[in-house]
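>>> model this:
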Amino acid sequence: MMYEQQQQQVRMELSKRGDGWRRWMEEDKVEIVDLSGMSLDSLPIPSINLATICKLDLSNNNLQSMPESLTARLLNVVALDVHSNQLKSLPNSICCLSKLKTLNVSGNLLQTLPKTIENCRSLEELNANFNELTMLPNTIGFELINLKKLSVNSNKLIFLPQSITHLTSLRVLDARLNCLRSLPQELENLIKLEVLNVSQNFQYLENLPYSIGLLVSLVELDVSYNKITSLPDSIGCMKKLQKLCVEGNPLVSPPMEVFEQSLHAVKEYLSAKMNAGHKSPQKKKSWVVKLVKYGTFNGGHMMRGGGRGEREGFIMSEYRSIDGLASPRYMRMFSTRRLFSPRTYFTR
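Alright, predicted model coming up:
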């Protein structure tokens, strides 16, 4: 009886929406189906051929699960949006979505993602923000060769799997507001990464890997509100870096007076340390060799110029420790408006 009532509710709502809920794409014979914001707690899908759907919007409902059989029949879906539901898991049959390019599962109760998601090899954007993820599938980076944007902010991630470094098409990685203890050591494969945000991991993230200097395409780096005391010298070799956010860290290297000047000054300082590193232990020498190989370091002085432009791109409003920031007294600092302001989050 309840199922029939929901079917009737769907029909009535869709009749109000008119043609906006379902659009037939003549050239491809596929459909766009919008069932968002209908307070659904199950999926009484109207009598349509699921294989003809190219875009399916189920966001802002009360769904606690997605039937395996339903997902397996979405053979031509390109965009699937289930954000703001009550989903505790995703069906393993998501592996059948070979054409899926955009997946939005943000604002749910997910603790893990199915390992089968790696079979969605066409996936270009994965948004899993605001869930309860404690880990990502260990092999997630091996098969998602087309992934360009990975957003996993506001979860409970302790680490990012090493396979992340195989995402050679990745341009944006947003892992802020987690519990990250460290980042993968081998970042040099992320040759197209332009934006890296690992801010607000509070008391957990204390160091950045030296390989961060091999991110040859990186434009924006946000490591604010962590517990980092020293930036790797290799950051001085990041030629394309335009924005660096480091506020809220107990940094001692580079010293505060360098940060007060400009991003260019920070690069110069770190580059000078790199030059001095030629006389350091063998481990550091090996990194110098790598940086030269990748064309980010020439063993001499950093390039001149930048000046005003780089100064404007540098963000360091407050140079202080973040001890106690997680207390209720400071929770307003991390309101939705603040977290998504241009000052703390970059979009392209």
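>>> Please make it C-alpha for all contacts and neighbour counts, starting now.
OK.
>>> and the end-to-end length of stretch 94-104?
13 Å (CA to CA, to the nearest Å).
>>> Identify each of the strands in the stretch 201-348 of the chain and give its residue range.
220-222, 243-245, 314-315 (DSSP state E, counting those that start in this stretch).
>>> Put together CSV for the ones you listed, with distance to Asn131 and mean neighbour count on each row.
Formatted as CSV, the strands of the stretch 201-348 of the chain follow (distance: least, CA to CA, whole Å; neighbours: other CA atoms under 10 Å):
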stretch, distance to Asn131, mean neighbour count
strand 220-222, 21, 22
strand 243-245, 25, 22
strand 314-315, 29, 22
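>>> one more to put side by side:
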Amino acid sequence: MALSHYMYTPRSTSDIKTFRLRIDTDDPLFRGKKKLKMTGRELSDIPKVIFQIHELEILDLSPERESCLNYKLLAVPRGICKLTNLNVLILDTNELRELPEEICQLVNLESMALSNNSLDHLPKGFDNLQKLRSLHLANNEFEDFPPYICLLENLEFLDMSDNELTTLPGSISNLKNLHTLLLFLNKLPALPDSICDMEELHCLWIGSNNINRLPQNFGKLRNLDWNETYTSSVMDGNPLTYPPIEICRQGIPAIDRFLTSSTLNGPKLVNNNTWAKT
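This next block holds a predicted model:
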């Protein structure tokens, strides 16, 4: 679906003042930041004057309550590129099928929330957002992992759970600062060997995929904390046989022992496509 072209209608100075009076600096999540939230009918017809409030640092265009879900954003206005001081952009739970390339001009963005939409790709130039540390893309329609993401070297948090991903690129290891990677509820048959080089990972959720075998060097991910914070989202729901799910549930040290031992002794395939040490 093509992006809508928004017509800019003149608004009075008093309209701008009204929106400036709505700026919140007391949100406990963004203490001291200048935040503006659009609600209800405003989401179906974004007032264009807000793109003249250049001091905005947080813009929330996500419906909150069930009563507001009749009003959603169908397209992101191209004029959003004028808000060059934005640090946080929240676009969750709308009906977005694509993003305008103008969004890639928001080079001061540190966090972007795009979950619960209908996105299947990111716009060309998305890798311009080099200050991004947090990116939420859960519950969309991605079949291919967006290559631009692998160029966001400062990214620390990435949520691509509940999509249709069938593969991860080896270049995901470029994300050297990533500490949280959420990939549960996808269609991944395997993980690339390069994921074992992402030694800053503390949280990796890959449950409910089609993974039956972990990379041989998976034990290198020693910062993964599964012993005390293990949940079903980590590994369960995969047809894992190497190592068996019972080993995986014991955490990285047990996985490392199994894989190391299998390397030394040589694994062999036994009944039901399961692996055993010789």
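>>> TM-score for these two?
Once superposed, the chains reach a TM-score of 0.74 (TM-score structural alignment, normalised by the length of the second structure), with 240 aligned residues with a CA RMSD of 3.5 Å.
>>> got JSON lines for the strands of the stretch 201-348 of the first structure, with distance to Ser98 of the first structure too?
Listed next are the strands of the stretch 201-348 of the first structure as JSON lines, based on distance: least, CA to CA, whole Å:
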{"stretch": "strand 220-222", "distance to Ser98 of the first structure": "32"}
{"stretch": "strand 243-245", "distance to Ser98 of the first structure": "36"}
{"stretch": "strand 314-315", "distance to Ser98 of the first structure": "41"}
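>>> Quick one: residues contacting the counterpart of His202 of the second structure in the first structure.
His202 of the second structure maps onto Glu194 of the first structure when the alignment is built from TM-score structural alignment. Counting by CA atoms under 8 Å, 6 or more residues apart in numbering, Glu194 of the first structure touches 171-172, 217-220.
>>> Test my guess that Thr93 of the second structure contacts Asn116.
Yes. With contact defined as CA atoms under 8 Å, Thr93 of the second structure counts as touching Asn116 (4.5 Å).
>>> re earlier: and for the residue nearest to the match of His202 of the second structure when sequence neighbours are not counted, the neighbour number?
Nearest-residue entry for Glu194 of the first structure: Leu218, 4.0 Å, with adjacent residues in sequence omitted and distances by CA to CA, 6 or more residues apart in numbering. Burial of Leu218 of the first structure is recorded as 24 neighbouring residues (other CA atoms under 10 Å).
>>> what residues are up against the counterpart of Leu218 of the first structure in the second structure?
Leu218 of the first structure maps onto Leu224 in the second structure, with residues paired by TM-score structural alignment. Residues near Leu224 of the second structure by CA under 8 Å, 6+ apart: 201-204, 252.
>>> do the same with Lys29 of the first structure
So Lys29 of the first structure contacts Thr52 (CA under 8 Å, 6+ apart).
>>> again, but for the one 10 residues further on
By CA under 8 Å, 6+ apart, the contact list for Ser39 of the first structure reads 60-62.
>>> and whichever helix in the second structure runs longest, how far out from the chain's middle?
Ranked by residue count, the top helix of the second structure under DSSP state H comes out as helix 252-265. Helix 252-265 of the second structure sits 31 Å away from the centroid of its parent chain (CA atoms, centre = their mean, to the nearest Å).
>>> Tell me which residues are up against it.
In this structure, residues lying in contact with helix 252-265 of the second structure by CA under 8 Å, 6+ apart are 216-222, 224-226, 243, 247-248, 276-278.
>>> Please pick the buried ones from those.
For the contacts of helix 252-265 of the second structure, a burial check counting by 16 or more other CA atoms under 10 Å picks out 216-222, 224, 226, 243, 247-248, 276.
>>> how about the strands in the second structure?
Using DSSP state E, the strands of the second structure run over 35-37, 58-60, 88-90, 111-113, 134-136, 157-159, 180-182, 203-205, 267-269, 275-277.
>>> Dump those to a markdown table, plus distance to Asp144 of the second structure.
Below are the strands of the second structure laid out as a markdown table (distance: least, CA to CA, whole Å):
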| stretch | distance to Asp144 of the second structure |
| --- | --- |
| strand 35-37 | 32 |
| strand 58-60 | 27 |
| strand 88-90 | 23 |
| strand 111-113 | 19 |
| strand 134-136 | 16 |
| strand 157-159 | 14 |
| strand 180-182 | 15 |
| strand 203-205 | 18 |
| strand 267-269 | 31 |
| strand 275-277 | 30 |
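>>> Can you report how many residues neighbour Leu152 of the second structure?
Residues near Leu152 of the second structure, counting by other CA under 10 Å: 23.
>>> For the residue mapped onto it from the first structure, which non-adjacent residue is closest in space?
Applying TM-score structural alignment, one finds that Leu152 of the second structure aligns to Leu144 in the first structure. Of all residues beyond its chain neighbours, the one nearest Leu144 of the first structure is Arg121 (5.0 Å), with distances taken as CA to CA, 6+ apart.
>>> rewinding a little: closest to Asp24 of the second structure out of the strands of the second structure?
Each of the strands of the second structure has some distance to Asp24 of the second structure by CA to CA; the shortest is strand 35-37, at 5.0 Å.
>>> what's the average per-residue distance for that closest one once overlaid on the first structure?
For strand 35-37 of the second structure, the mean deviation from the first structure after alignment is 1.3 Å (mean CA distance after the TM-score superposition for the first structure).
>>> just checking, Thr134 of the first structure touches Ile158?
Yes. If you go by CA under 8 Å, Thr134 of the first structure and Ile158 touch, sitting 6.5 Å apart.
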